[in-house]
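A.B. asks: here you go, sequence then predicted model.
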Amino acid sequence: MTKAQRVNLDLAKRTLAAEGNTIAALAGRIGDEFAEAARVIYDCRGQIVLTGIGKAGIIAQKLSATMASTGTHSIFLHPVEALHGDLGRVRRGDVVVALSHSGASEEIVRLLDHVKGRGAKLIALTGDAASPLGRYADITVCYGPVDEACPLGLAPTVSTSCMLAVGDALALTVMQMREFTPEDYAAFHPGGSLGRTLLLKVADAMTFRQGERLGVVADALTLGEALAEAEKVDRRSGAMLLIDDRGRLSGILTDADLRRVLLKHRGQDVLAKPVRDFMTHNPKRIAGDALASKALAIMNQYRIDELPVVDGDDRPVGIIDVQDLLGIKTLNHVPD
């Protein structure tokens, strides 16, 4: 094995550092042009057309896919194919986002007049604001000159990472402007494991249902009576739900709650006391048609393992346990 054939971890580390440090520096440089580009994309009533050639074209395809999956109607247009008929995909009212590090790629430059002639706005994502693309665009988002990590200084590395990072920032900024929700995201991802976990409803995930494996008892009973009623259900959950005289959820009593009660009142006849003295009043709850990921987010936020499931009249229909949600991706927030 020659010296050149040995794995050069130092080069790998320098490559990661070069790309990471350059991207980190961009956070302090984006400003008015970026904000204007985000506003134009958000306001667009047509489609967002991403275009680029070579490695920039691959980044453009990825950004188009990201936009499409986060609420922005987007397509990728190959610049060479555009000059041979596919330009017909661009319509008045569209926004074309052209990616080119040099801003002088022949295929992109040849496309510019035709894009404007179609009545579309042009946003440039480039490393050179003074390039033909940078000067001609309606809005130019420039990340500036970079030193490629390639030992030869030739292969696009840092430049393409900058394009990808700025493009992702644009896509996610517009996504937030649209108030795009996890439910919206789930609707665009129906296939595969991601889609299944995002679309899974509480009613489909919960193991314990009223009348099957869940004790639902009146809160007017004594603790002893309530336990006896709950035990009539085979293989019950680790909690019982309490209801008022109109059948609405009024409380929850978990096995852990019961152990604490018995330890605290050791030697006392607690079984003769009203169960409502020991239950958690007005517990957190969720509707059966809510996303299971929302249930997990509530459990995580309030540090609970069981969450009552209710119908539209606040009557319990089941309980979802944290064990029902293994493998579910939690939301980053708890919707109101």
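C.D. replies: Perfect, thanks for sending it. Nothing here was measured: the structure is a model prediction, and the numbers come from that model.

A.B. asks: please make it C-alpha for all contacts and neighbour counts, starting now.
C.D. replies: Fine.

A.B. asks: hang on, residue 125 in a strand?
C.D. replies: Yes - counting by DSSP: H, G, I helix; E, B strand; the rest coil, one finds residue 125 located in a strand.

A.B. asks: relative to residue 69, how far out is it?
C.D. replies: 21 Å (CA to CA, to the nearest Å).

A.B. asks: higher neighbour count, those two?
C.D. replies: Each of residue 125 and residue 69 has its neighbours counted (other CA atoms under 10 Å); residue 125 has more, 32 against 19.

A.B. asks: so how far is residue 50 from that one?
C.D. replies: From residue 125 across to residue 50, the span is 10 Å (CA to CA).

A.B. asks: can you check which residues contact both of these two?
C.D. replies: Contact criterion CA atoms under 8 Å, 6 or more residues apart in numbering; residues bridging residue 125 and residue 50 by contacting each: 97-99.

A.B. asks: can you lay out those residues as a markdown table showing secondary structure and distance to residue 316?
C.D. replies: Rendered in a markdown table, the data for the shared contacts of residue 125 and residue 50 read as follows (DSSP: H, G, I helix; E, B strand; the rest coil; distance: CA to CA, whole Å):
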| residue | secondary structure | distance to residue 316 |
| --- | --- | --- |
| 97 | strand | 51 |
| 98 | strand | 54 |
| 99 | strand | 55 |
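
A.B. asks: which one of those residues sits closest to residue 287?
C.D. replies: residue 97 (42.1 Å; CA to CA).

A.B. asks: list the buried residues in the longest helix along the chain.
C.D. replies: Among all segments of the chain classified by DSSP state H, the helix with the greatest residue count is helix 158-177. If you call a residue buried by 16 or more other CA atoms under 10 Å, then helix 158-177 has these buried ones: 158-175.

A.B. asks: for the stretch 51-200 of the chain, just list every one of the strands.
C.D. replies: 74-76, 95-100, 121-126, 139-142 (DSSP state E, counting those that start in this stretch).

A.B. asks: put this beside the first:
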Amino acid sequence: MKRQDKDIEYQSVILEQSNKNVKGRLMITGNKILFQKKVGLISKKYETEFQTIIESINKIEKEGYSKILITDKEKNITVKFILDTPVEANEISDKINNTINQLILDTEEKKKDEIDQRINLANYSTYVYDITLELWTAISLLFIIMRETIDNNWDEVDRQVEDFKEIVAELENNKVNINGEAKNIITSIKSRDNLTIVNSIKVLIKALGESLQGPVPYSEWREISSVMKPSWENLQFFYLFTVAVFESYYFENMNMDEEKKSSKVDVIKYIPIVNGHFSDQLFDKTKYSTKTLRERNDTIEQLIDETTDKLQELLKDSLKKVSLLN
């Protein structure tokens, strides 16, 4: 018998067959088991009589002192080998059994790793969807607060601020911190000074956008490919779209026609980019064009309703996926 690294080769092994016995060599190399016989008495060439992979072995048994029986579940056969010594028979049995056990462990570990990876990706998607909906809601509330401030509707401003505080807390929980800017808005609202309030809102909108330009806050997700949809890297484009949508709606409600036209151009510009951010399109882009935005007054409102519903649906589905994986 000779050995090379982890491979094992046994000379003078007999393969028992129904009609005759064949003498040759038995080798274990990697995950393969080979039995080969010499082509001729003086030839150095071998031809394979039996070959299988260890994964296909159903069981290996010893019979007597030096005979082993290998059952191949794929070929549905049992082959018998007679080794030179009981030591070799024990050794090959142990080698194959250990390899089978290791393969089982490796397979289980691989399956576990695959499940863990799917859970990790599902958690990442859920996080991005959650942030996306929170950004959408936050900007919506800020433009409502701005509009009600201009109208001096302070009771409504105070009500909307309470909702805004909740969104700020949710964003902080997702490691997007705008607490400083949010406190400035709350303080400015107490002053009831329109210009101060509007300026503080503009500062927060800018700060929130800048916070999305860095890497994803959770380090364990920074190696995830940006090609994946949705992705943290594309959130800044969704944010620009969000600001354009609610800015346009604000101008529409305030009868600021020139400003509304400009913001609607941005909405159209970002629609295909935003749709590309998601694995499925967020909305039917054919419904929203320069023509429809110009000719119909309800288009932006319809876009807001449709996007809100879709974002809620995506987050719900993603949470369900995480639950099923766990």
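C.D. replies: Thanks, I have it. Note that this is a predicted model, so its numbers are computed, not measured.

A.B. asks: need the TM-score between these chains.
C.D. replies: Here the superposed chains carry a TM-score of 0.30, computed using TM-score structural alignment, normalised by the length of structure 2; 177 aligned residues with a CA RMSD of 7.0 Å.

A.B. asks: show the contacting residues for residue 34 of structure 2.
C.D. replies: The contact partners of residue 34 of structure 2, by CA under 8 Å, 6+ apart, come to 26-28, 48-52.

A.B. asks: try it again at 6 Å.
C.D. replies: Contacts for residue 34 of structure 2 were tallied using CA atoms under 6 Å, 6 or more residues apart in numbering; they are 26-27, 50-51.

A.B. asks: state the distance from it to residue 14 of structure 2.
C.D. replies: Counting by CA to CA, the separation of residue 34 of structure 2 from residue 14 of structure 2 is 13 Å.

A.B. asks: with residue 131 of structure 2 instead?
C.D. replies: Plainly put, residue 131 of structure 2 is 68 Å away from residue 14 of structure 2 if you go by CA to CA.

A.B. asks: kindly check the end-to-end length of stretch 110-124 of structure 1 for me.
C.D. replies: Its start and end residues considered, stretch 110-124 of structure 1 measures 14 Å (CA to CA).

A.B. asks: so which bits of it are buried?
C.D. replies: For stretch 110-124 of structure 1, a neighbour-count test (16+ other CA under 10 Å) marks 111-112, 115-116, 118, 120-124 as buried.

A.B. asks: and the longest strand for structure 2?
C.D. replies: For structure 2, the strand with the greatest residue count under DSSP state E is strand 7-16.

A.B. asks: other SSEs contacting the following helix or strand past that one?
C.D. replies: For strand 7-16 of structure 2, the succeeding helix or strand toward the C-terminus, using DSSP states H and E, is strand 22-29. Judged by 3 or more CA pairs under 6 Å, 6 or more residues apart in numbering; DSSP states H and E, strand 22-29 of structure 2 is in contact with strand 7-16, strand 32-38.

A.B. asks: between these, which one is nearest to residue 81 of structure 2?
C.D. replies: That would be, of these and by CA to CA, strand 7-16, which comes in at 4.7 Å.

A.B. asks: what residues does that closest one touch?
C.D. replies: 1-2, 21-29, 80-83.

A.B. asks: closest to residue 25 of structure 1 out of the buried residues of stretch 110-124 of structure 1?
C.D. replies: Nearest to residue 25 of structure 1 among the buried residues of stretch 110-124 of structure 1: residue 124, at 19.8 Å, using CA to CA.

A.B. asks: restricted to buried residues, select the contacts of strand 7-16 of structure 2 in ChimeraX.
C.D. replies: If you want just the buried ones from the contacts of strand 7-16 of structure 2 in ChimeraX, going by 16+ other CA under 10 Å, the selection is:
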select :22,23,24,25,26,27,28,29,80,81,82,83
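
A.B. asks: as a markdown table, the helices and strands packed on strand 22-29 of structure 2 with distance to residue 104 of structure 2 would be great.
C.D. replies: Output for these, formatted as a markdown table (distance: least, CA to CA, whole Å):
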| stretch | distance to residue 104 of structure 2 |
| --- | --- |
| strand 7-16 | 20 |
| strand 32-38 | 16 |
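
A.B. asks: among these, which is nearest residue 111 of structure 2?
C.D. replies: When these are compared by CA to CA, strand 32-38 sits nearest residue 111 of structure 2, at 22.6 Å.

A.B. asks: C-terminal to that closest one, what's the next element?
C.D. replies: Scanning the chain past strand 32-38 of structure 2 towards its C-terminal end, the next helix or strand to appear is strand 46-53 (assignment: DSSP H and E).
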